[in-house]
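**Student:** Using only what follows, build the 3D model:
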Amino acid sequence: MPINLANSEEDSKMKDVFIPYYATKRSARSPTPSAAIDVSQSPFDKVQLTKLLIDALDEMGYHESAVSLQKESGGIEVESSSVQKLFSSIKYGQFEKIDLYMLSSLPLKNGVPMGVLSQTLSASSATEEIASNEGTAVDDDAMKIDNIISKKTDWNKFFVNMQSEFKLLEPLIQNMNDYDSKTIQGLSDMMEILILINKQVFIELMFDQQESSLAVLFLRTVFRKYIQLWELLLMYQESTDALTPDTLLKQMTSILTCPPNSAEYSHIWPGTIQKSRKLLIDAISKYIDPNDLVPRGRLFTLLRQAIKYQNSQDILNFDEGNENQYGLSNGRNYNLLQDNVSNSHRIGFRAERTLGQNVDEIWYLEFSPDGKYLASASADSLTDRKVLIYDVENNFQVYKVLGGNDQCVLYLSFSPDSRYLVSCPFNEEAKIYDIHKSGEPTKINPEIEGGIVAEIIQPEDSFKIPDNKFSSSGGPPRIWCCNWFHTDANRGRFVLGSPDRDVIIYDLFSKSVIFKLSEAVSSGGSSSQDQFPRVHDLKITRDDKYLLLMAHEYFVDTYDLSQLPPVDKEDESGDHIMDPTTFHIPKVSRLNVGKRMTCLTIPRSRQAGDNTNSLILLNVQPHELQLWDFKEQILVQKYFGQRQLQFIIRSCFGYDNKLVASGSEDGKIYIWDRFHGNIISVLNGHTADRTVPPGSTKTFGRNCNIVVWNPVDKTLFASGGDDGLIKIWRVTRD
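**Tutor:** Got it, this is the predicted structure:
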């Protein structure tokens, strides 16, 4: 069953209408009408179109044209009169004119709780509002946000006014139990607008007026009370905003002591009072109903969406990551007078170099997280030096040779800091290397000026999984896969999986097995259904929340790691071994694939909130790859074309997770569009044409066993095959 991530009954209902966000890169093609569109029969509202035009003209600097269009349209306004009054008071620094009566007249998205406020706002407040707004009439220049004339603010009157408004708000918020959710949301919006205004006043007192003593007085006597009232209000509703009462108060306090050239200073104060007030207006605009205030840059947002849709129709189009403020690729001109022509030759691939230091089949490749190193593991039976570390930034010269692996190496895994490497040989003993450790020089690299002298290093540590009853040899379980934790809370830890029904957590610093998952989840049953699975591959999600186990039994199990104690929670004796009775690692789902799998891959998440964090890629026999959402248990896409029947073939995500690449038993590299599933390219990589070394009876095969993508340089990837060669590839753009 899918992982239950719902936080409420409402969230549970939404499960029934789940739409995968990672599958929305491209919409289906829709025909573009060739005939001219009759504007009179347009489905778009004429008033809304006029508002967009007025707003766009004003933003582009055509102020007189915007005013003229506004008059010709009969007075259509991009912002209502109540919004204009508030924004004018802010632009001209007349904060003393802002009160609850003015805010209650705003057309907020979530509505204004007039049923509650009407009992508070007296007729005298209305009279005061009318008087306070004398001389603030909105003329033709009102919409010119940049046309700000800073007038002297009556700070004393503002302080008194805010204290009076606080006395009106305090009893309302203290009686929140009497209100429904809509009323609470409306009050919350008004309170947050007041918080933003008070924050602006504090900032102006500090940076523009240079009145630090007055700012401190305001913070203590007025602003602090509003923050506390806001905190009380938030107790009645859930909030996901990054700015909380606690962080805001700390931010304001830090301003009092930060030097003028500090990062905190530049983050709070943009340099001029005009820019600062403009930022305040932009922040308040998010609370206003779009029908009464055109969202900033709305027409340009619609144009950007149209361009992105046109780009999405090109099956070989992949937007670059360096987007400008409009969300479009820099360095490209877009024609608004006609549809942008598709270019099907924008992406390609070329072989950049071949690495031939290995003399036997390449079984595994792994780029370090910093992208600077490439590790390879071969099946060479004549030496224990089966793992080579290549320096990516120095023309892929060999950086280190890792000794001590008597058996063929099946798996490699770099630590998050790219310093340590774990190797998993065919037998039961895993080894840990510090790749920057000094060792014995070797002449594996050609002697060139400025070249690297590669060194042979031995493992820092080696270990075995404690015996269990499922081991095929009666001894320690074999170790076939490994993955490190990614966050600081679990630094130095990694997980290893065994086909002999075991998974352990190992701690690098204590050099000990600190947890055995098979023992913790065992129910004591004797049936095959109760047995811990035979693990052939595993991955930990980038947030360290889930452990994914790819089983020999044709399924993928997901375990919840959220209760795992962090590394700084050792007991007083310094013992790193965890007590499984103090926490629980439950199995939360089982994904039944129903076919033999040879590889489990997760996307490389390069930023927080990446929407690919629930995706897994599986190589499935025969001849297909499957993309799943493991949380929702949805099969998102299948990829066909490569050959995979007998051997372990591994795949990866690439090019900022826009591509999927895999090896194949025909020696080729297959590359697909992740979203559409169509083949982008087939590269001839490993074709068994390698010359056999003198005196060797080795016969090279033609499998391409693995493809890996550089996590930092999205244009760089590598492949390894049975020919013993490593091919380095580069993405090209026409």
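
**Student:** Please count neighbours and contacts with C-alpha atoms only from this point.
**Tutor:** OK.

**Student:** Off-centre distance for stretch 456-467?
**Tutor:** Centroid displacement of stretch 456-467 relative to its chain, using Cα atoms, centre = their mean, to the nearest Å, is 35 Å.

**Student:** List the buried residues for it?
**Tutor:** By neighbour count on 16 or more other Cα atoms under 10 Å, the buried set for stretch 456-467 is 456, 457, 458, 459, 464, 465.

**Student:** Same question for stretch 391-409.
**Tutor:** For stretch 391-409, using 16+ other Cα under 10 Å, the buried residues are 391-392, 396-409.

**Student:** repeat for stretch 287-307
**Tutor:** With the criterion 16+ other Cα under 10 Å, stretch 287-307 contains buried residues 287-290, 292-296, 298-299, 304, 307.

**Student:** Of the buried residues of stretch 456-467, just say which sits nearest to residue 235.
**Tutor:** Closest approach to residue 235 among those (Cα to Cα): residue 465, at 48.6 Å.

**Student:** element containing residue 213?
**Tutor:** Secondary structure assigned from DSSP states H and E places residue 213 in helix 212-218.

**Student:** for that helix, packing partners?
**Tutor:** Contacts defined by 3 or more Cα pairs under 8 Å, 6 or more residues apart in numbering; DSSP states H and E place helix 212-218 against no helix or strand at all.

**Student:** Off-centre distance for that helix?
**Tutor:** From the chain centre to the centre of helix 212-218 is a distance of 40 Å (Cα atoms, centre = their mean).

**Student:** what do you get for stretch 419-437?
**Tutor:** Mean-position distance between stretch 419-437 and its chain equals 30 Å (Cα atoms, centre = their mean).

**Student:** want to put them side by side, so please do this one too:
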Amino acid sequence: MQLQNGKERARNSTSSLVPSASPPNASAVGGATSSTYFGHDREEVTRILIQALSDLGYSHAAESVSHHSGFALESQPVSDFRQAVLGGDWAEAEHLLLGAATAGTASSGSGVAANVPGLVLLPDADRSLMRFWIRQQKYLELLEQRETAKALSVLRTELAPLYQDTQKLHFLSSLLMCQSPGDIKKTADWDGAFGQSRQLLLSDLSRFISPSVMLPEHRLAVLLEQVKNYQVSGCVFHTSSTSPSLYADHYCDKSNFPSQVMCELHDGAGDVWQVRFSHDGKRLASCGAGHYVIIWEVPTFKVLLKLDGHVTGVGDISWSPNDTMLVSCGRDNQARIWDTRTGLLLRLFERFDEPVSSCVWATDGLSIVLGSFDKDRALCQWNLAGERLFTWTKKHRTEGLALSPNGQWLVAMDDNKLLHVYNFVTRELEYELELKCRAMSVTISEDSQFMLVNRQDGEIHLYNIALRGTLMRKFVGGTGGDCVIRSAFGGADESFVISGSDDGKLNIWHKNIGVRLFMLDAHKPRCNAVSWSPTDACMFATCGDDKKIKIWSNSERVRQYEMDVARNGVGPRSTGNGYLVDI
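**Tutor:** Take a look at the predicted model:
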């Protein structure tokens, strides 16, 4: 159990600047000035600048701005509270907290200008929880100092009366058994009184304090990041993976967008159903009607391995988190795990009664989840030794599945127009999402917040997973049918939705705007699947029923690739650069 109150570790504390010669609400020195700065409140802008200068290490400049403007970064009570927490004066910290007003009351005012004689808390502030956090820090520091008797007294008389979470209190009491300060820090995931723990405590406490008297940490940096994100979200052809400059508005030229075929790879064994880039972007795996999986080198696209073992078509593949293994599942009712460096078969799983439809890796790389048409083993977790660890359901077939990158959500499609969303950690069913049309495939975004569902009618729906499947957007224009069509998130910051189509077209939409940017001729008669490189915003792969894999990029990259092939003789047309591993 972790004891950090917040999720992010603060690295720098912000100085408290309280001018002694001028009141906090004094007019700017040097004469009358406007109360606004280009439409923004002058005091707010100035205080944010003072904080930013302190964050940047320009303390003298921050003091100068505070002095000349007459605006304080914080009121004296806030400064006292900050120093009490950072200095370990727990009695003073609680005293100041006890006298705090609540924002919106007559005594709280609206900001530093009100000169409130105490802290101002937000209306939803949990005072008991704030006191618990303070006393928890006090308790841990006493344990660190080996003041066990005093720590026990704090636990019994100060912490226990405030908190009803018996599991948390039991964990805190178990720390009394630690043999050394190092054991305490490791067990509690806490770095001690002289680490960042007090600053982290202050950060968490500040979330309950009105921003009018205590600015949120690094406020200017947060605002600038929001500006960047807003500009990126509206960049129609966003291809830059670097952070936008603050000097100019962000813009990506359409010519840099990958919309041209750079090269074609020929499977030679039949329709290609699936393509997936490795996590490091250095390899591409493909599978389909042929009985083997091909691994291609990126960016030369030479054949590295042909993994031959299935006796019929291979429907799905998945790279392990570290890309050293790959699982394949086939129409031959079996799943296999391969070593992607040597091509050797590592594990052949027990034969199912019906085809294995889909596969994903657990985030720790120690187990996989297989979906199958076999109802007795429709959705199961397996270890790498081939042992079944858990079965979620025996009520329906599983036609497709996806696991979120953070390891929290497991989404399974059945054959009855239902999506089943499980908590992968607890293995409990969170909710079911009823669809009006049969789902053909599902994929989850890199931030684990959203899922794309391809439907039989050709539409693609974007759902918020955490909000119990709230429909966020529909992407229309593709065609559907009875065959599996796959879509994907992709591009810089996953700004785009890309999908195959039953009519052989390739469709690309802007994820946030919802506008279709491209409809390109891709494969005939059908474009089955797509995969955008996770490390190259200007490259993606498609595959189809024409037995081809196509690699797409922008015009400049296409010209450069053709020049490299002509000059060096490298590329997918070269022969003798791969080998077949026959199991």
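
**Student:** hmm, back to that, buried stuff in the helix holding residue 213 of the first structure?
**Tutor:** Neighbour counts over helix 212-218 of the first structure (16+ other Cα under 10 Å) mark 212, 215, 216, 218 as buried.

**Student:** To what extent does the helix or strand that it is followed by diverge from the second structure after superposition?
**Tutor:** Downstream of helix 212-218 of the first structure, the next assigned helix or strand under DSSP H and E is helix 224-234. Compared with the second structure after fitting, helix 224-234 of the first structure has a mean deviation of 5.1 Å; criterion: mean Cα distance after the TM-score superposition for the first structure.

**Student:** Quick check: the next helix or strand after helix 224-234 of the first structure compared with the second structure, mean distance?
**Tutor:** Next helix or strand after helix 224-234 of the first structure toward the C-terminus (DSSP H and E): helix 245-255. Mean deviation of helix 245-255 of the first structure from its aligned counterpart in the second structure after superposition (mean Cα distance after the TM-score superposition for the first structure): 7.0 Å.

**Student:** now helix 245-255 of the first structure: how far from the chain's centre is it?
**Tutor:** Taking Cα atoms, centre = their mean, one finds helix 245-255 of the first structure lying 27 Å from the centre of the chain it belongs to.

**Student:** who are the neighbours of it, in terms of helices and strands?
**Tutor:** Here helix 245-255 of the first structure touches helix 224-234, going by 3+ Cα pairs under 8 Å, 6+ apart.

**Student:** got the angle for the helix it packs on vs helix 245-255?
**Tutor:** Here helix 224-234 of the first structure runs at an angle of 160 degrees relative to helix 245-255 (axes from the mean of the first three to the mean of the last three Cα atoms, to 10 degrees).

**Student:** Buried residues of helix 224-234 of the first structure, list them for me.
**Tutor:** Of all the residues in helix 224-234 of the first structure, those buried under the rule 16+ other Cα under 10 Å are 224, 226, 227, 229, 230, 232, 233, 234.

**Student:** How about the last one, nearest residue that isn't a chain neighbour?
**Tutor:** So the one you mean is residue 234 of the first structure. With sequence-adjacent residues excluded and distances taken as Cα to Cα, 6 or more residues apart in numbering, residue 234 of the first structure is closest to residue 188, at 7.7 Å.

**Student:** ditto for residue 432 of the first structure
**Tutor:** Residue nearest to residue 432 of the first structure in three dimensions, not counting chain neighbours: residue 422, with 4.6 Å by Cα to Cα, 6+ apart.

**Student:** Could you pull up the residues touching the one you found?
**Tutor:** Residue 422 of the first structure is in contact with 412, 413, 414, 430, 431, 432, 433, 482, counting by Cα atoms under 8 Å, 6 or more residues apart in numbering.

**Student:** Number of residues surrounding residue 585 of the first structure?
**Tutor:** Per other Cα atoms under 10 Å, the neighbour tally for residue 585 of the first structure reads 17.

**Student:** that's a helix at it, yeah?
**Tutor:** No. With DSSP: H, G, I helix; E, B strand; the rest coil as the criterion, residue 585 of the first structure is assigned coil and is not in a helix.

**Student:** Might one say that it is in contact with residue 564?
**Tutor:** Yes. Contact status for residue 585 of the first structure versus residue 564: in contact at 7.3 Å, counting by Cα atoms under 8 Å.

**Student:** Just the element for residue 192 of the first structure, please.
**Tutor:** Once you assign secondary structure using DSSP H and E, residue 192 of the first structure falls within helix 181-203.

**Student:** Quick one: work out the angle between that helix and helix 224-234.
**Tutor:** 160 degrees.

**Student:** Now do helix 181-203 of the first structure: which elements does it pack against?
**Tutor:** Packing contacts for helix 181-203 of the first structure, counted by 3+ Cα pairs under 8 Å, 6+ apart, involve helix 224-234, helix 273-285.
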